[in-house]
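>>> please find the sequence and the predicted model below.
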Amino acid sequence: MVSRCATVAHPQGLHMRPAQILVNAMGKYPCEVTILTEGRQINGKSILSVLSACIRQGSEIEIRCSGEEEQAALEEAAALI
């Protein structure tokens, strides 16, 4: 398992478009992708989970990837956040 903390930079947070870009990108990887925010664990491959988390600009999140190609998935997720 690998993880990295990140701050959401997008002015509108992870709304529909950036959330969809993130979920589509993570769908390419066979590993599990989890986003931790405000004490909640979110499935990083589920658009509904990401949107329902209401992640706003400036939110501190932790991205965790576990499994095959975890490092590549983590790097891409961090770049997108």
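The structure has been received and is ready for your questions.

>>> going by C-alpha atoms from here, please, whenever you check contacts or count neighbours.
Will do.

>>> just the element for Asn24, please.
helix 16-26 (DSSP states H and E).

>>> touching that helix from outside, list them.
Among residues not part of helix 16-26, those counted as contacts by Cα atoms under 8 Å, 6 or more residues apart in numbering are 33, 44-47, 50-51, 73, 76-77, 80-81.

>>> dropping in the other structure now:
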Amino acid sequence: MKKTFIINSPSGLHARPAALLVQKANSFPCDISLVKGDKKVNAKSIMSILALGIEAKEEIVVITQGEKEAEAMQAIGELLEI
């Protein structure tokens, strides 16, 4: 599955929300990736997510693949749209 989200948080995806995202991603058995521009990272890695430098109002593509991918997409989407 693949879906685009806009980061609504005025501070972007900084350390605290990134940590929550990683924690949620790790609760699913499927592969979860975040894509910003031409960079694709593992959503289960805090360092990878922070390296993207995601700012407010930026578009992020979430890709889920494998077991429980739909549930993972829903959960990750809810975190990103806060």
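Good, I have the coordinates. Computed from a prediction, not measured in an experiment: that's the story for all the values here.

>>> from the contacts of helix 16-26 of the first structure, which is closest to Glu60 of the first structure?
Distances from those to Glu60 of the first structure were compared by Cα to Cα; the smallest belongs to Ile81, at 10.5 Å.

>>> can you verify my assumption that the closest one contacts Ala9?
Yes - under the contact definition of Cα atoms under 8 Å, Ile81 of the first structure touches Ala9, with a separation of 6.8 Å.

>>> of these two, who's got more company?
When Ile81 of the first structure and Ala9 are compared on other Cα atoms under 10 Å, the one with more neighbours turns out to be Ile81, at 18 against 15.

>>> for the residue of the first structure most remote from its centre, list the residues it contacts.
Among the C-alpha atoms of the first structure, the one farthest from their average position, using Cα atoms, centre = their mean, is that of Glu68, at 16.8 Å. Under the criterion of Cα under 8 Å, 6+ apart, the contact list for Glu68 of the first structure reads 29-31.

>>> residue contacts, Gly66 of the second structure?
29-31.

>>> which position in the first structure aligns with it?
Under the alignment defined by TM-score structural alignment, Gly66 of the second structure corresponds to Gly67 in the first structure.

>>> ok, how many other residues are close to Glu59 of the second structure?
Burial of Glu59 of the second structure, expressed as a neighbour count using other Cα under 10 Å, amounts to 16.
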